[in-house]
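Novice: sequence and predicted model, in that order:
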Amino acid sequence: MATKPVILTADDDPQVLRAVERDLRAHYGREYRILRAASGPEAMGALRELAERGTPVALIVSDHRMPEMDGVEFLGQTVTLFPDTKRVLLTAYADTDAAIRAINVAGVDRYLLKPWDPPEERLYPVLDDLLAEWQASYRPAFEGVRVLGSRWSPRAYELREFLARNHVPYLWLDIEARERDAEVSRLASTLGDPPHLPLVVLPDGTRLDSPTPAELSGHVGLQTRADRDFYDLVIVGGGPAGLASAVYGASEGLRTLIVEREAPGGQAGLSSRIENYLGFSSGISGSRLAQEAVTQAKRFGVEIVTGAATALRVEGPYRVLELADGSSVSSHAVIIATGVQWRQLDVPGLERLQGAGVYYGAGTTEALAVKDETVYIVGGANSAGQAAMNFARFAREVVMLVRGPSLTASMSQYLIEQIEQTPGIRVELNSGVVGVHGEERLEAIDVFCSSSGETQTLPATSLFIFIGAQPGTEWLSGVLERDGRGFILSGPELMKGGKRPPGWPLDRDPGLLETSVPGVFVVGDVRLGSVKRVASGVGEGSVAISFVHQYLANV
């Protein structure tokens, strides 16, 4: 339910305070939450807490003669926290001159004389008018997760991407907008000195200072530990291949667990638009595809845990997966579907600016932030083209820096045609980034053109990099057979010279998607020889389940 706006009353006289609260509650209690405070400092503390939680305050009613802090001073200080709130000063007849001055100086809207009996004549009509005026301009505050920080903070970017990819609604509050955004100003006023940013404020008011995604996971409803110790099937990775395996496995009766390090969807989940996936004539965003797949998997009873796999070992007929939090889960069969990670661009100083103007992948949370700016994209494959089309909706100009002489070798023709027809996209061939400038954030880039031999230094605030990918399979070293780049071998790739892999214990050859450990299968981009397409990953993930059944039938 939506949070009720608050009416706060402050008075140091307990009898008067109870009377004000009683009358306010009787007339406004159904639509407003009535709070009271016995002093100005106590009321300020309550207001700071309300500001931290994002709770709206419609009206403050304060007595004038209070010790420590009189009503005029108190109401004046509340303007910083709640600039749009209506303010009423309760005063004695002898203080009316001070009350009138307060209207001009302290932002007080009205003053009322004590006593106010009967309230139907001397209190409610005045407050009704003020509350009606407040309601006319009131917009209910966002009640989900709020993230306050700087656009150029790597941790803030990491948290926003984590929340977005896990489909957790959140509100981004840029600290640099404090002068023009009332909510940012209110929340910023509650920060300590020095402030610990980014600050995450949960719906219940809990504050987390610069948390890691792992620390945030449990607070936003993501499952971080498995419910059971044993499953029929454990899938490592929640991209299209892993989700497809989960849907088919669970729908066919297997108790199935997905362990996903970051967020379901994998790299495909970061795609702004997938145009050539069968069944979606107008295309579908990677985020939407991932969300639908997660919903489908959960409908069949798939359990999804957010966590990183750190090791895999064999204990007789069981496969044991160890996780970063120290826990472990066992299963009869395992499917590795961890996909690939973006390859790093080897440019001095680039790593320092990652998340502060330099981004790997689509940077979905940055699309609105680049409005009216020039965005540079490094890469010439489909992922780069899809990102260019997305950013062209917001940015003044999108410049694609492509190392090769054309796009045809690495990009689908439909996407090339879209780029050519979009006036806001400029493609620079035979070009690449060789240097970056900036201390706390990206300020400029050096672009080398191989055809002219010239290097230009260009002002830049946003650089998105798509230069291929590599598997992150170091945690499987010594367990599964991999090639020199880390891709996992399976099926025929394991049969060197027609011989089974060393240590293979069964009197049969490894299955088509089976790794060098029986009962451990690999699907999707992490598999050596896979076709790097969403559809092929989904196909492999679904087909793998038939091999899992064959394996389980003979365990």
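Specialist: Arrived safely, thanks for sending.

Novice: okay, CA-based contacts and neighbour counts for the rest of this
Specialist: Noted.

Novice: residue contacts, the residue nearest the centre of the chain?
Specialist: Taking CA atoms, centre = their mean, the centroid of the chain lies closest to L163, which sits 2.1 Å from it. L163 makes contact with P169, Y170, according to CA atoms under 8 Å, 6 or more residues apart in numbering.

Novice: now the helix or strand that contains it: how far from the chain's centre is it?
Specialist: Taking DSSP states H and E as the definition, L163 sits inside helix 154-165. With CA atoms, centre = their mean, to the nearest Å as the basis, helix 154-165 stands 4 Å off its chain's centre.

Novice: check which element follows that helix along the chain.
Specialist: strand 170-174.

Novice: can you list the buried residues in that following strand?
Specialist: By 16 or more other CA atoms under 10 Å, the buried positions in strand 170-174 come out as Y170, W172, L173, D174.

Novice: quick one: neighbours of E420, just the number.
Specialist: E420: 12 surrounding residues under other CA atoms under 10 Å.

Novice: next one: the one 5 residues further on
Specialist: By the measure other CA under 10 Å, the count of residues near I425 is 24.

Novice: and if you look at Y359?
Specialist: Neighbour tally, Y359, other CA under 10 Å: 21.

Novice: that one and T461 touch, don't they?
Specialist: No: taking contacts as CA atoms under 8 Å, Y359 lies outside contact range of T461: 10.8 Å.

Novice: okay, helices next: where are they in the stretch 401-550 of the chain?
Specialist: 413-420, 534-553 (DSSP state H, counting those that start in this stretch).

Novice: looking at the ones you listed, which is closest to A311?
Specialist: A311 sits nearest to helix 534-553 of all those, at 20.7 Å, using CA to CA.

Novice: now do the buried residues in the closest one.
Specialist: Residues of helix 534-553 classed as buried: 534-545, 547-548, 551 (neighbour count, 16+ other CA under 10 Å).

Novice: and the helix holding L163 with strand 170-174, angle?
Specialist: 150 degrees (axes from the mean of the first three to the mean of the last three CA atoms, to 10 degrees).

Novice: list the contacts of R482.
Specialist: R482 makes contact with I488, L489, according to CA under 8 Å, 6+ apart.

Novice: that one and G242, how far apart?
Specialist: Using CA to CA, to the nearest Å, we find R482 at a distance of 19 Å from G242.

Novice: take this one as well and set it beside the first:
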Amino acid sequence: MALADDRRHQMFPVLDAAQVASACRFASGPPRRFAAGEVMFDVGDCDAPVWLVLDGAIDVTRRDGLGHEKPITRQGIGQFTGEVSQLAGRASLAAGHASADGCTALPIDAAHLRALVVGAAELGEIVMRALILRRVGLIEGDASGSVLVGTPGDAQVTGLQGFLTRNGYPNTLVDADSDEGREIVERLGILAADLPLMVCPNGAVLKRPGTAEAAACLGMTPELDPEAVHDVAIVGAGPAGLAAAVYAASEGLSVLVLDQRAIGGQAGASARIENYLGFPTGISGQALAGRAYNQALKFGAELAIPLEVERLVCAGDGDRAPHALQLTSGQRVRARTVVIASGARYRRPDIENLRLFEGAGVSYWVSPIEARLCAGEEVALVGGGNSAGQAVVFLAPKVKTLHLVVRGAGLEASMSRYLIDRIAALPNVVLHTRTELVALEGDVERGLVGGRYRNRDTGEEHPCDLRHVFLFVGADPNTGWLQDCVALDGGGFVTTGADGAGPGRSTSLETSRPGLFAIGDVRAGSVKRVAAAVGEGAAVVAQIHAHLAADAATAQAVEATP
């Protein structure tokens, strides 16, 4: 059953008189009358308010980049428009016009909407649930969001699909070699060298776009005020960074979160996390990240994705001037404190021809996109940690044979018992212990066609047929952007514990430089678990408060000095 049918009463609730009266207290302007058929908001409109219907009705539709349009619902008295985009003033993914009898509605802009969902608990729960479910409905439905035109499995196509999907934006792929694809290419006068295309919801056509260009077309990236000084800037939107954003914003701090790709970090690519507290049936990394993202928006955190930090410009010793972050876009943002939550980069093992096939047969994560591409085929997955185990459990039922390649003598030293038992019960998983994948074979035209394994004990090599390889061989800390501002350990991880308690005894998450904190996988000595990262994200906020209070006290003392 479709979500719109199963949970329609929650997606499109009707507020009673008392709830309408409560919502009216959060209006951002007076009621407005719209004539029959008048457009109230359109796909791509930024800062479109939520409209609370006081009289008449609104016909709401969804539309994709090619102009395919379908009705979503008619909202009458006591109902309200909007989805998650409206919490942050992002571009609208739906359109609405006054019905045949016209409409009188009350506007609630982004700031007032956030005040409503926080300040009116019961009503806020109804509104927040509806906004989230409507976004999910847009993702699950057709005739919504961006249209990608290209070759399935192409590295750039797969990258764009992953970027849009992980950030919760609906998208559809049209094969450029299909009848529909050829018709689109011919109608737009596109050359083969211009593929893939991205047709944005507003109809704009992008040729071979990168993620930054795609985000700009979707209105994902906020306008950053170069004069603003945030209480805290968080670099990284993984579990640690999102947790810090939720707790800091909920406690009244002004929060900016920056990430160069997508919410969720490496955990966001996990097909299913089954040992995270409170989810007995498991939850996907993307779903967990999406919930945290919505919470952060609810409390007023500003999330700027995809914006990459090029370098940290740290304040000098004893200098109360704010820290600055230089972005690759040329922008600069400032903050009184900075939380380093940039996690780790996927490690590239020493495999011959690896770079040739990255994104075109070789992946560092498993999502439904990759699973569809390799359905019914023989694949190899390299790695023996929990992330590898979760990927095996998700992928194996969809492929012919999955070859699990590990360097060690088994999985017991590096993988949770429940995953080991589950993998053992999968009939099409072949475990290769004390083995390495040393080479990949194929070319640009044919793609990946095979590989070579090597036994680590005997040195013997043997070939294998492969179309897809998934690499889960660990990660290296993402600290190159720190520019020697903070101390690192021998492995490149950020050291913390500036409270002088000694190695292994400190609970401080502050780095060697005051006002700079490190949490999650990027921190030396951290436990590489989602729950641990979330805990550090929560804990760091108290330390940020203490730092800001001490800084304010110092400033007052300086001002009071004759």
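Specialist: Arrived safely. None of these values were measured; they are calculated from a predicted model.

Novice: could the buried residues of strand 170-174 of structure 1 go into JSON lines alongside distance to V329 of structure 1?
Specialist: Formatted as JSON lines, those follow (distance: CA to CA, whole Å):
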{"residue": "Y170", "distance to V329 of structure 1": "32"}
{"residue": "W172", "distance to V329 of structure 1": "36"}
{"residue": "L173", "distance to V329 of structure 1": "39"}
{"residue": "D174", "distance to V329 of structure 1": "40"}
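
Novice: closest to Q291 of structure 1 among those residues?
Specialist: Of all the buried residues of strand 170-174 of structure 1, Y170 has the smallest distance to Q291 of structure 1: 16.3 Å, by CA to CA.

Novice: want to try JSON lines for the helices of the stretch 401-550 of structure 1, with distance to R110 of structure 1 as columns?
Specialist: As requested, those are exported to JSON lines (distance: least, CA to CA, whole Å):
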{"stretch": "helix 413-420", "distance to R110 of structure 1": "60"}
{"stretch": "helix 534-553", "distance to R110 of structure 1": "64"}
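
Novice: and these: which comes nearest Y318 of structure 1?
Specialist: Closest to Y318 of structure 1 of the helices of the stretch 401-550 of structure 1 is helix 534-553 (CA to CA; 11.1 Å).

Novice: what span of structure 2 lines up against the closest one?
Specialist: Aligned by TM-score structural alignment, helix 534-553 of structure 1 corresponds to residues 530-549 of structure 2.

Novice: off-centre distance for the matching stretch?
Specialist: Centroid displacement of stretch 530-549 of structure 2 relative to its chain, using CA atoms, centre = their mean, is 21 Å.

Novice: check the mean deviation of that stretch from structure 1.
Specialist: Here stretch 530-549 of structure 2, set against structure 1 after superposition, deviates by a mean of 0.5 Å using mean CA distance after the TM-score superposition for structure 1.

Novice: what residues does that stretch touch?
Specialist: Under the contact criterion CA under 8 Å, 6+ apart, stretch 530-549 of structure 2 has outside partners 239-245, 247-248, 267, 276-277, 336-337, 508-510, 514-515, 517, 519-521, 526-527.

Novice: quick one: buried ones out of the residues you listed?
Specialist: Buried members of these, scored by 16+ other CA under 10 Å, are 239-245, 247-248, 267, 336-337, 508-510, 514-515, 517, 519-521, 526.

Novice: before we move on, back to that, which ones among the contacts of stretch 530-549 of structure 2 lie within strands?
Specialist: Of the contacts of stretch 530-549 of structure 2, the ones assigned to strands by DSSP state E are R336, T337, F517.

Novice: from those, which is closest to A424 of structure 2?
Specialist: F517 (41.5 Å).

Novice: give the aligned equivalent of that closest one in structure 1.
Specialist: Counting by TM-score structural alignment, F517 of structure 2 corresponds to F521 in structure 1.

Novice: kindly report the same for D194 of structure 2.
Specialist: D194 of structure 2 maps onto H196 in structure 1, with residues paired by TM-score structural alignment.

Novice: is it true that that match lies in a helix?
Specialist: No: when classified by DSSP: H, G, I helix; E, B strand; the rest coil, H196 of structure 1 is found to be coil rather than part of a helix.

Novice: how about it: what's its closest non-neighbour residue?
Specialist: Spatial nearest neighbour of H196 of structure 1, excluding adjacent residues (CA to CA, 6 or more residues apart in numbering): D209 at 5.7 Å.

Novice: roughly how far apart are the aligned partner of that neighbour in structure 2 and C217 of structure 2?
Specialist: Aligned by TM-score structural alignment, D209 of structure 1 pairs with K207 of structure 2. Applying CA to CA, one obtains 12 Å for the distance of K207 of structure 2 from C217 of structure 2.

Novice: who has more neighbours, the two?
Specialist: More crowded of K207 of structure 2 and C217, by other CA under 10 Å: C217, with 23 against 16.

Novice: contacts only, for the more buried one.
Specialist: Neighbouring residues of C217 of structure 2 by CA under 8 Å, 6+ apart: C200, A204.

Novice: how about it, secondary structure?
Specialist: Under three-state DSSP, C217 of structure 2 falls in the helix class.
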